[in-house]
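In: my questions are about this predicted structure, shown below with the sequence.
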Amino acid sequence: MTMKKSISSSFKIPPATLQSASTLSIILMTPLYEKVLIPITQMVTRNKKGTTVFQRMGVGMFLSTIAMIIAAVLETKRLEISRKMSSLERETVPQRIFWLLPQYILGISDIFTVVGMQEFYN
């Protein structure tokens, strides 16, 4: 809420719409996962499924960890900028909201984690 949300002087991005970036990235990456990534891993590992269930969950957890690291670095930077500003200026930090997109896009980790968990539980 405290970051710059404007693309232009007349158009502002509502903060809640960033959540849709995660969903959109999953929708766009799922076909790529099934048509490109799985065949490549099948050739490399010589496994019919490409990777094991635990390898898929591990990749998902690794990508989730990267997303958390990005979020921590970004929040540290935002707080640093906010502390340098006077108390009257702190309402909006001069940092664009688009810096949050990488952590939302890395929501593709759900592709790996959820698929792996579903296979494991079945």
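Out: Happy to help now that I have it.

In: please count neighbours and contacts with C-alpha atoms only from this point.
Out: Will do.

In: find the nearest non-adjacent residue to the residue nearest the centre of the chain, please.
Out: Against the mean C-alpha coordinate of the chain, by Cα atoms, centre = their mean, the closest residue is Leu106 at 2.4 Å. Using Cα to Cα, 6 or more residues apart in numbering and skipping residues adjacent in sequence, the residue nearest Leu106 is Ala67, 5.9 Å away.

In: hmm, the one you found is touching Leu100, no?
Out: No. Judged on Cα atoms under 8 Å, Ala67 makes no contact with Leu100 at a distance of 10.0 Å.

In: before we move on, back to that, report the contact partners of the residue nearest to Leu106.
Out: For Ala67, the residues meeting the contact criterion (Cα atoms under 8 Å, 6 or more residues apart in numbering) are Pro102, Gln103, Tyr104, Leu106, Gly107.

In: so where's the longest strand in the chain?
Out: Looking across the chain with DSSP state E, the single longest strand is strand 93-96.

In: SS state for Val36?
Out: Recorded secondary structure, Val36: helix (DSSP: H, G, I helix; E, B strand; the rest coil).

In: all strands for the chain, in order.
Out: Taking DSSP E as the criterion, the chain carries its strands at 3-4, 93-96.

In: let me have those in TSV, extended by mean neighbour count and distance to Val53.
Out: Compiled in TSV, those are given as follows (neighbours: other Cα atoms under 10 Å; distance: least, Cα to Cα, whole Å):
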stretch	mean neighbour count	distance to Val53
strand 3-4	17	39
strand 93-96	16	38
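
In: alright, now check it against this:
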Amino acid sequence: MQVEELKILIRMFPIWATGIIICAAYAQLGTLFVEQGMMMDRTIGSFSIPAASLSACDVISVIFWVPVYDRVIVPIARKFTGREKGFTELQRMGIGLFISVLCMVSAALVEMKRLALAQALGLVDENVPIPLSITWQIPQYFLFGAAEVFTFIGQLEFFYEQSPDGMCVACLLHCPF
């Protein structure tokens, strides 16, 4: 019995390993996105937005996308695919990973615009914010929230269905090894 369970785990390992991609993108929320935001205009009216506080947009995005996913996207997908859950677990994870790529493209476009503006104003070597509003970062946070919803729902369903009965799925999803 243990040999069969090990075979199941070995077959699931490549799917588990794809989680590295979303984790690498997730790491950008607390690093690249914050650094990028620190070098942008963080004022809206008389209020100054701390760059790290924009990560709340990710949480708001997840809160937005979960019901949209459940009440809108899955029923539409169900009509096209004929599947009860709309998409397979692997399709959900793939869609989430694709959206995470779109998130990184959005961040790259904002950074390209920020750097071009810095160069045009002669501020490349200066440690001062560029006159580009931090609100330009909101789409990248919003996209990442959608990526999280698709990827993590797909992962949870996949591992709950495929893992051996005696295994703790939470351990599989969060094990660093």
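Out: Structure's in. What do you need? Given the structure is predicted, the values throughout are model-derived calculations rather than measurements.

In: so where's the longest helix in the first structure?
Out: With DSSP state H setting the assignment, residue counts place helix 53-84 as the longest helix in the first structure.

In: in the first structure, which residues correspond to stretch 82-91 of the second structure?
Out: Taken onto the first structure by TM-score structural alignment, stretch 82-91 of the second structure occupies residues 46-55 there.

In: so which bits of the matching stretch are buried?
Out: Gly50, Thr51, Val53 (16 or more other Cα atoms under 10 Å).

In: dump the residue contacts of the last one.
Out: Val53 of the first structure makes contacts with Gly116, Met117, Glu119, Phe120, as judged by Cα under 8 Å, 6+ apart.

In: only whichever of the residues you listed are buried, select them in PyMOL.
Out: Below is the selection syntax for PyMOL that covers the buried ones among the contacts of Val53 of the first structure, with 16+ other Cα under 10 Å defining burial:
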select buried, resi 116
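
In: what's the match for the residue nearest to Leu106 of the first structure in the second structure?
Out: Alignment note: Ala67 of the first structure maps to Cys103 in the second structure; criterion TM-score structural alignment.

In: returning to that earlier point: the longest helix of the first structure vs the second structure, mean deviation?
Out: Per the superposition on the second structure, helix 53-84 of the first structure and its aligned residues are separated by 0.9 Å on average (mean Cα distance after the TM-score superposition for the first structure).

In: show me where the second structure has its helices.
Out: Along the second structure, the segments classed as helices by DSSP H run 2-17, 19-30, 32-38, 56-68, 74-81, 89-120, 138-162, 169-174.

In: got the angle for the first one vs helix 89-120?
Out: Relative orientation of helix 2-17 of the second structure with respect to helix 89-120: 30 degrees, computed using axes from the mean of the first three to the mean of the last three Cα atoms, to 10 degrees.

In: name the residues of helix 2-17 of the second structure that are buried.
Out: Along helix 2-17 of the second structure, these residues count as buried under the neighbour rule (16+ other Cα under 10 Å): Leu9, Met12, Trp16.

In: that helix to helix 138-162, inter-axis angle?
Out: Using the same axes, to 10 degrees, helix 2-17 of the second structure lies at 170 degrees relative to helix 138-162.

In: run the chain-centre distance for helix 2-17 of the second structure.
Out: Remark: helix 2-17 of the second structure is offset 25 Å from the chain centroid, using Cα atoms, centre = their mean, to the nearest Å.

In: before we move on, what about the longest one?
Out: Helix 89-120 of the second structure sits 10 Å away from the centroid of its parent chain (Cα atoms, centre = their mean).

In: pretty sure Arg42 of the second structure sits against Ile49.
Out: Yes. Arg42 of the second structure is in contact with Ile49 according to Cα under 8 Å; the separation is 5.2 Å.

In: mind checking which of these two has more residues around it?
Out: Arg42 (20 against 16; other Cα atoms under 10 Å).

In: now for the more buried one: what does it line up with in the first structure?
Out: Alignment note (TM-score structural alignment): Arg42 of the second structure maps to Lys5 of the first structure.

In: what's Ile10 of the second structure aligned with over in the first structure?
Out: Ile10 of the second structure maps onto nothing in the first structure when the alignment is built from TM-score structural alignment.

In: for Ile10 of the second structure, list the residues it contacts.
Out: The neighbours of Ile10 of the second structure, taking Cα under 8 Å, 6+ apart as the test, come to nothing; the list is empty.
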